[in-house]
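Participant: Turn this into a structure:
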Amino acid sequence: MRLIALETATEACSAALWIDGDLRWRLERAAARRHGELVLEQVQRLLAEAGLAPAQLDAVAVGRGPGAFTGVRLGLGVAQGLAFATGIPVVPVSTLAALAQQGADRGAREVLAVLDARMREVYWSLLHAGPDGLVTAAAESLSAPQGVRVDWGAGPRLALGSGLSAHPELVRWLGLSEPEADATALPCAREVAVLGAAAHARGEAVPPEQARPVYLRDRVAEPSRAPAAPGRGGGE
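Facilitator: Here you go, the predicted structure:
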């Protein structure tokens, strides 16, 4: 299968090309206002290097959020435009799951993906990594840092994402040691491609007009109210 993947939901802009398990990718960190220019260049370079035309692709995977409004909209728009032009489907992939996949690839069994959402809030989700891939343990949420409540399971654990750099107190609140936290990690099209290929194989691709962004903030009337210090126990 030949799949192009895009991820533009954060300050990191990237594209990846999956060809029957062979993965090539490009990552650049830049201001969001350049994402449109950069991601199109990345797609063109990847296809040219592989000697492929867009019409030879089977699908386009895209990070569908949550993340920056402009970045999520841009990535989805580029993916839909490519899909409409070539007659291929879109595979929407959770940006948080793509980030969590990095933790799974590093050997973690319990992965907390947490992105800075501005306005003193974070996007976050807890996922378990197993032999069949990632399984969501705590649904994607938008909350104040105090609202991040994690019930850690057994096995190595890792929290990663820009939410940790914006709110470093989370590491202490969640009972993590320094090696169990990576505040520099950002979502990448490499993992969007891996998860997108698996989702495509499960029949989860959709027509481009059915691909939808996930913002989370649209569904929140006001910031979450939570206890002053999150612990390791379950939710309320």
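
Participant: contacts and neighbour counts: CA atoms only from here.
Facilitator: Noted.

Participant: after the longest strand along the chain comes which helix or strand?
Facilitator: Among the segments of the chain that qualify as a strand by DSSP state E, the longest is strand 133-143. On the C-terminal side of strand 133-143, the closest following helix or strand by DSSP states H and E is strand 157-160.

Participant: Which single helix of this structure contains the most residues?
Facilitator: helix 69-86 (DSSP state H).

Participant: Quick check: buried residues in the helix or strand following that helix?
Facilitator: Remark: after helix 69-86, the chain's next helix or strand is strand 90-93, criterion DSSP H and E. Residues of strand 90-93 classed as buried: 90-93 (neighbour count, 16 or more other C-alpha atoms under 10 Å).

Participant: Remind me what strand 90-93 packs against, helices and strands.
Facilitator: strand 59-63, helix 69-86, helix 189-201 (3 or more C-alpha pairs under 8 Å, 6 or more residues apart in numbering; DSSP states H and E).

Participant: right, so those: which one is the most enclosed?
Facilitator: strand 59-63 (a mean of 32; mean count of other C-alpha atoms under 10 Å).

Participant: what is the orientation angle of that strand with helix 69-86?
Facilitator: Per axes from the mean of the first three to the mean of the last three C-alpha atoms, to 10 degrees, the angle that strand 59-63 makes with helix 69-86 is 180 degrees.

Participant: Please give the structure of this sequence too, so both can be compared:
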Amino acid sequence: MKVLAFDCATGPTSVALWRDGTVAARADDARPQGQAESLVPLIGLVLQQAGLAPAGVDRIAVTLGPGSFTGVRIALAAARGLGLAVGRPVFGRSSLEVMAAGLPPAECPTLVAIDARRGEIYGQLFAPDGRPLSVLAAVALPEIGAAGLLPAGPLRVAGSGAALVAGASGRTDLDLAAVAAPDAAVLARLVAGAAAADADPAPEPIYLRAPDARLPAA
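Facilitator: Below you'll find the predicted structure:
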């Protein structure tokens, strides 16, 4: 199974090629902007490193968001276009699911939180085995507890919003994990093990709220 996966939903751009159970090639651009310029060249570089033409992959994987509106749109457009061009299925996963799957095993639940600005996070709670324990939602920082994202007892918090969660909750017992963005290699691994029926020829973005930017009034 050969899976080409890419992510630029939260800022940095990550591309990986998964082949027969291992990462065959990867490339990353840590810049928080410039995804439109970096994504396609990085895809080309990864394919070159792996010795594959685009039609040589079996599946294409992309993060659907939430995150940067621009980054999500760029990645989805690339996935749809490439899938159509080479006739390969496209699989989408949420940014938070990929981040949770990339963490080391833990015996406690994990809250993955992305800084959504405006005093909010994009958050979702996951069980130790990776099952979602809550819906993916945009939550105001003062309402995290009421939203059921801060269960009593040991809790790991990961993502760019982890420090915000710790500050808003006032809890000093949280285990803050150092993962700030989805990893394309983790995304590729998830999609390599997915059922064929999970493919979506036109995956939809996960935005959760309207964009910050507004068109000028007529």
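
Participant: which element is residue 18 of structure 2 on?
Facilitator: strand 13-19.

Participant: Give me the next element, helix or strand, following that strand.
Facilitator: strand 22-29.

Participant: Tell me what angle that following strand forms with helix 184-192.
Facilitator: Using the same axes, to 10 degrees: strand 22-29 of structure 2 against helix 184-192 is 140 degrees.

Participant: after superposition, how close is the very next helix or strand once past strand 22-29 of structure 2 to structure 1?
Facilitator: Per DSSP H and E, the first helix or strand lying C-terminal to strand 22-29 of structure 2 is helix 35-50. Comparison of helix 35-50 of structure 2 with structure 1 after fitting gives an average deviation of 1.4 Å (mean C-alpha distance after the TM-score superposition for structure 1).

Participant: In helix 35-50 of structure 2, which residues are buried?
Facilitator: 35-36, 38-40, 42-47, 50.

Participant: from those, which is closest to residue 166 of structure 2?
Facilitator: The closest of the buried residues of helix 35-50 of structure 2 to residue 166 of structure 2 turns out to be residue 35 (C-alpha to C-alpha; 30.0 Å).

Participant: what about that closest one, distance to residue 43 of structure 2?
Facilitator: 12 Å (C-alpha to C-alpha, to the nearest Å).

Participant: would JSON lines of the buried residues of strand 90-93 of structure 1 with distance to residue 188 of structure 1 be doable?
Facilitator: Formatted as JSON lines, these follow (distance: C-alpha to C-alpha, whole Å):
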{"residue": "90", "distance to residue 188 of structure 1": "17"}
{"residue": "91", "distance to residue 188 of structure 1": "15"}
{"residue": "92", "distance to residue 188 of structure 1": "14"}
{"residue": "93", "distance to residue 188 of structure 1": "11"}
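
Participant: From residue 205 of structure 2, how far out is residue 7 of structure 2?
Facilitator: Taken as C-alpha to C-alpha, the span from residue 7 of structure 2 to residue 205 of structure 2 is 12 Å.

Participant: the more surrounded of the two?
Facilitator: Neighbour count, other C-alpha atoms under 10 Å: between residue 7 of structure 2 and residue 205, residue 7 has more, with 32 against 20.

Participant: and that one, how far is that from residue 75 of structure 2?
Facilitator: 6 Å.

Participant: Overlap in contacts, those two.
Facilitator: Common neighbours of residue 7 of structure 2 and residue 75, counting by C-alpha atoms under 8 Å, 6 or more residues apart in numbering, are 62-63.

Participant: so what's the most centrally placed residue in structure 1 up against?
Facilitator: By C-alpha atoms, centre = their mean, structure 1 has its centre lying nearest to residue 95, at 1.7 Å. The contact partners of residue 95 of structure 1, by C-alpha under 8 Å, 6+ apart, come to 7, 9, 63-67, 187, 192.

Participant: so which of the residues you listed hold up in structure 2?
Facilitator: Contacts retained in structure 2 from the contacts of residue 95 of structure 1 (both residues aligned by TM-score structural alignment, their matches' C-alpha atoms under 8 Å), given in the numbering of the listed structure: 9, 63-67, 187.

Participant: Quick check: of those, which lies closest to residue 148 of structure 1?
Facilitator: Scanning those for proximity to residue 148 of structure 1, where the rule is C-alpha to C-alpha, the winner is residue 66, at 15.8 Å.

Participant: quick one on the thing from earlier: compile the kept ones among the contacts of residue 95 of structure 1 into TSV and extend it with columns for secondary structure and distance to residue 117 of structure 1.
Facilitator: Shown next, in TSV, are those (DSSP: H, G, I helix; E, B strand; the rest coil; distance: C-alpha to C-alpha, whole Å):
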residue	secondary structure	distance to residue 117 of structure 1
9	coil	11
63	strand	16
64	coil	15
65	coil	11
66	coil	9
67	coil	7
187	coil	14
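
Participant: Tabulate these in TSV, adding columns for distance to residue 29 of structure 1.
Facilitator: Listed next are these as TSV, based on distance: C-alpha to C-alpha, whole Å:
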residue	distance to residue 29 of structure 1
9	12
63	16
64	18
65	17
66	18
67	15
187	11
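
Participant: of those, closest to residue 199 of structure 1?
Facilitator: Residue 199 of structure 1 lies nearest to residue 63 out of these, by C-alpha to C-alpha, at 12.7 Å.

Participant: measure that closest one to residue 218 of structure 1 for me?
Facilitator: If you go by C-alpha to C-alpha, the gap between residue 63 of structure 1 and residue 218 of structure 1 works out to 18 Å.

Participant: Same question for residue 73 of structure 1.
Facilitator: 14 Å.

Participant: Likewise for residue 3 of structure 1?
Facilitator: Counting by C-alpha to C-alpha - residue 3 of structure 1 and residue 218 of structure 1 are separated by 30 Å.

Participant: So for those two, which sits in the more crowded spot?
Facilitator: residue 3 (26 against 7).
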